[in-house]
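*Asks:* Need a 3D model of the following:
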Amino acid sequence: MTARIDTSPCPVPVWLPGGHTQTLYGAFCAQHPTLHFVRERVDTPDGDFIDLDWCGPGLNPNQRADGLASPHEPGLVGTAARRWIEDADWAVLAGDAPALILFHGLEGSSLSPYMQAIAHDFRAAGWVVAAVHFRGCSGVPNRMARAYYSGDSAEIDFIISHVRARLPGAGLHAAGVSLGGNALLKLLGEAGGAPHGLRAAAGLSVPMDLAACGRRLSDTAWGRQMYSRYFLHSIRRKIFDKAREFPGSVDVSRTQSMRSLREFDDLYTAPMHGYRNALDYWTRAASLPLLPSIRTPVLILNARNDPFVPEASLPGSRDAADDVLLHQPAQGGHAGFVTGMFPGSLHWLPARLLRFFETGT
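*Replies:* Next comes the predicted model:
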């Protein structure tokens, strides 16, 4: 068992030094295309729902399948979707074109710059893309007290199965960024094969050792004061809403004092999703121990200067199966990978992903 290692660089510009700078600039400043989608709402077996934002050649978010113009539907204002999908739209998407299922990271959505860049470039290359929203991340609260978490491989399996049913003739691929990447890799390790005929997959900026990454984000100054504070801003609001709708589900008095992701996972994520505490969640939900069991061609891309993911926690060639390609460039930050002249762009990441899916390298 020996995974392939690729250390070729991401050509980050000299005017963008360091992992923190590359991460923050990629998230807030780098140029990226603006893409609109057509949204599908999918009911889950437990009575909740997941929203998928679709794009692909011939699918017009501003025009219905019958050719009539479709204004931005009121319920979708503030999202990247312009209208709801119709039955006739599936005829446009059907066929043997390759398809990508795209999973976002913590508190992400189809509006996230990395999601926009990947979906735009894949659509331009002739692919169909389904940008998946985890529960509560599509701009609409989900129906249950629970939400989403990094180890929910069953949810990933359900979504892939749904997309396979929608696109039975497509060459199906999947990619997950950060949290979404860990859940995807966990499924692939548990499945020991290609679930639902998945041809290949990728994990991008993945925290495979959740305990090491949780400590980095909870115990360091940058982690607590910058990244945890940013994530907790939106998470705290969602928890308040959950507490109002589901009295007794969350200890709201402790919510105000949360200062780290460990405290959030101790308070909400772990008990809500069947774990004892944050450490139990981080340990049992991590994908790292399952990498040797993967039997699907997989690219795992992690910059070695990722401020979320300690370099020492990254897998080596003997920590993953033969079907895995570990690309670990020195620079790139977390889900950043900004390249080009100022003001920079996010095209390197989708190009790297396309190359792997098309050539295996």
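
*Asks:* From here on, just use CA atoms for contacts and neighbour counts.
*Replies:* Noted.

*Asks:* Can you tell me the centre-most residue of the chain?
*Replies:* H104 (2.1 Å; C-alpha atoms, centre = their mean).

*Asks:* before we go on, could you also do this sequence so I can check it against the first one:
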Amino acid sequence: MPHSIFTSEFRPALGLRNRHVQTLLPRFLPRAPLSRRTEILNLPDGDFVELAWVISDGHEKRERTTALSDDAPLFVLFHGLEGDLSSPYARELLNAAARMGWRPVMMHFRGCGQSPNRLPRAYHSGDTADAYWVLGELGRRYPHAIKVACGVSLGANMLLKLVAEQGGDGLDLAGAIAISAPLDLAASADVLNQGFSRLYQRHLLKGLKAKVAAKLANGPLPISIGAHQLTQLNSFWAYDNEVTAPLHGFTSASDYYTRSSAGRLLSEIELPTLILQSLDDPFMPRDLFARFHQPSEAVRIELSERGGHVGFVEWRRGRLSSWLARRVSQQLDAWSGLPKPQAQAEVQSEAH
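*Replies:* Predicted coordinates for the structure are as follows:
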């Protein structure tokens, strides 16, 4: 086994090992309460993204009485395709960070927040520019805070691509965490067009097509199909070829998948990075990591036999709970002991 790949400690709850059960179960479990403050952050091209700042720890039905200091560690979450703050994993991860005294915030990709975005374009798996802009803004606001970014599914692929593009010191981050990342987008599109996984494809495409249909009703888009043809797109290959690619400057779905997949960049990552993945993920092939070059030494991949897609439900302390929240909390705890940005700068200054 490559030096970057380790066996995960995740163990599914008894009787809940099936990959589809693991994938779907989080939607049916009780969701912790969460209080948030929404911020509209304008982007250089005239569009915007919504930031959701979590202001309660999820275990108390009141807001914090003690404000966080400016140097409190910052946890930044990027959601999956058509996800938002109501996604089960978002609540679990953000609340876990809040309970640890971190400042949690989630960036909604364009059009995924409470309001539709302004421009014809939307977001996609390789769109790193908005996340780069947001992280830069957070760095300016909180220059002395340790920062960790976490991406889930589409957001995980995007984050891995971003950290590979920016190198070890191109981002004000202590580390990155990627969960259930579709590192080979073409392979994932193939898998999602087969068997039971087509139900996930149908559900996700329904949300995507509804947003495009609403924009078409308000005026023309730079795509070659109309509202009726949009309804006929029944696979990611078809949708990405006719909608995602032309809206975002790609020549085809194949071009989009090739240029946006982060798997080919794992060997270039310099930032400390944790990747959590299951071998039975119904969104991607089992041999996913065999398709790529050896990851860099900065990357730690934890593979579990079970877990589904962003599932990882375990039995702990007498109830079903999120192993992801527990594992991410452990990683945040490990990285919170790193020198803060100003201390790192002082050490570098003394060395010179």
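
*Asks:* circling back to that earlier point, what's the match for the residue nearest to the centre of the first structure in the second structure?
*Replies:* Residue correspondence to the second structure (TM-score structural alignment): H104 of the first structure is matched to H79.

*Asks:* Then L349 of the first structure?
*Replies:* By TM-score structural alignment, L349 of the first structure lines up with L324.

*Asks:* isn't the match of H104 of the first structure right up against A149?
*Replies:* No - using C-alpha atoms under 8 Å, H79 of the second structure is not in contact with A149, being 11.1 Å away.

*Asks:* where exactly do the strands run in the stretch 101-250 of the first structure?
*Replies:* In the stretch 101-250 of the first structure, strands defined by DSSP state E, counting those that start in this stretch lie at 128-132, 172-177, 200-204, listed in chain order.

*Asks:* From the contact counts, what lies against the second one?
*Replies:* So the one you mean is strand 172-177 of the first structure. strand 99-103, helix 179-191, strand 200-204 (3 or more C-alpha pairs under 8 Å, 6 or more residues apart in numbering; DSSP states H and E).

*Asks:* I would like the range of the second structure that aligns with the second one, please.
*Replies:* Meaning helix 179-191 of the first structure. Going by TM-score structural alignment: helix 179-191 of the first structure matches residues 154-166.

*Asks:* returning to that earlier point: closest to G18 of the first structure out of the strands of the stretch 101-250 of the first structure?
*Replies:* Among the strands of the stretch 101-250 of the first structure, the nearest to G18 of the first structure by C-alpha to C-alpha is strand 200-204 (18.4 Å).

*Asks:* returning to what we had before: with distance to T255 of the first structure and mean neighbour count added, can I get the helices and strands packed on strand 172-177 of the first structure in TSV?
*Replies:* Listed next are those as TSV, based on distance: least, C-alpha to C-alpha, whole Å; neighbours: other C-alpha atoms under 10 Å:
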stretch	distance to T255 of the first structure	mean neighbour count
strand 99-103	27	25
helix 179-191	22	26
strand 200-204	30	25
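
*Asks:* got the ones you listed as a markdown table, with distance to D48 of the first structure columns?
*Replies:* Converted to a markdown table, those look like this (distance: least, C-alpha to C-alpha, whole Å):
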| stretch | distance to D48 of the first structure |
| --- | --- |
| strand 99-103 | 18 |
| helix 179-191 | 19 |
| strand 200-204 | 26 |
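
*Asks:* closest one to S253 of the first structure among these?
*Replies:* S253 of the first structure lies closest to helix 179-191 among those, at 27.0 Å (C-alpha to C-alpha).

*Asks:* The closest one vs strand 128-132, what angle?
*Replies:* If you take axes from the mean of the first three to the mean of the last three C-alpha atoms, to 10 degrees, helix 179-191 of the first structure sits at 100 degrees to strand 128-132.

*Asks:* Would you mind getting the average deviation of helix 179-191 of the first structure from the second structure?
*Replies:* With mean C-alpha distance after the TM-score superposition for the first structure, helix 179-191 of the first structure departs from the second structure by a mean of 0.6 Å once superposed.

*Asks:* And that helix, what does it pack against?
*Replies:* Counting by 3+ C-alpha pairs under 8 Å, 6+ apart, helix 179-191 of the first structure packs on helix 153-166, strand 172-177, strand 200-204.

*Asks:* L232 of the first structure is nearest to which of those?
*Replies:* Among these, strand 172-177 sits nearest to L232 of the first structure (C-alpha to C-alpha), with 18.8 Å.

*Asks:* Which residues does that closest one contact?
*Replies:* The contact list for strand 172-177 of the first structure, computed with C-alpha atoms under 8 Å, 6 or more residues apart in numbering, reads 98-105, 164, 181-184, 197-206, 335, 357.

*Asks:* Contact partners for E82 of the second structure?
*Replies:* 112, 204, 207-208.

*Asks:* what about it, distance to L24 of the second structure?
*Replies:* The span separating E82 of the second structure from L24 of the second structure equals 15 Å under the rule C-alpha to C-alpha, to the nearest Å.

*Asks:* All the helices of the stretch 151-300 of the second structure, residue numbers only.
*Replies:* 154-166, 185-191, 198-218, 227-231, 236-239, 245-247, 253-260 (DSSP state H, counting those that start in this stretch).

*Asks:* Go through those helices and pick out the most buried.
*Replies:* Most buried of the helices of the stretch 151-300 of the second structure by mean neighbour count (mean count of other C-alpha atoms under 10 Å) is helix 154-166; its value is a mean of 25.
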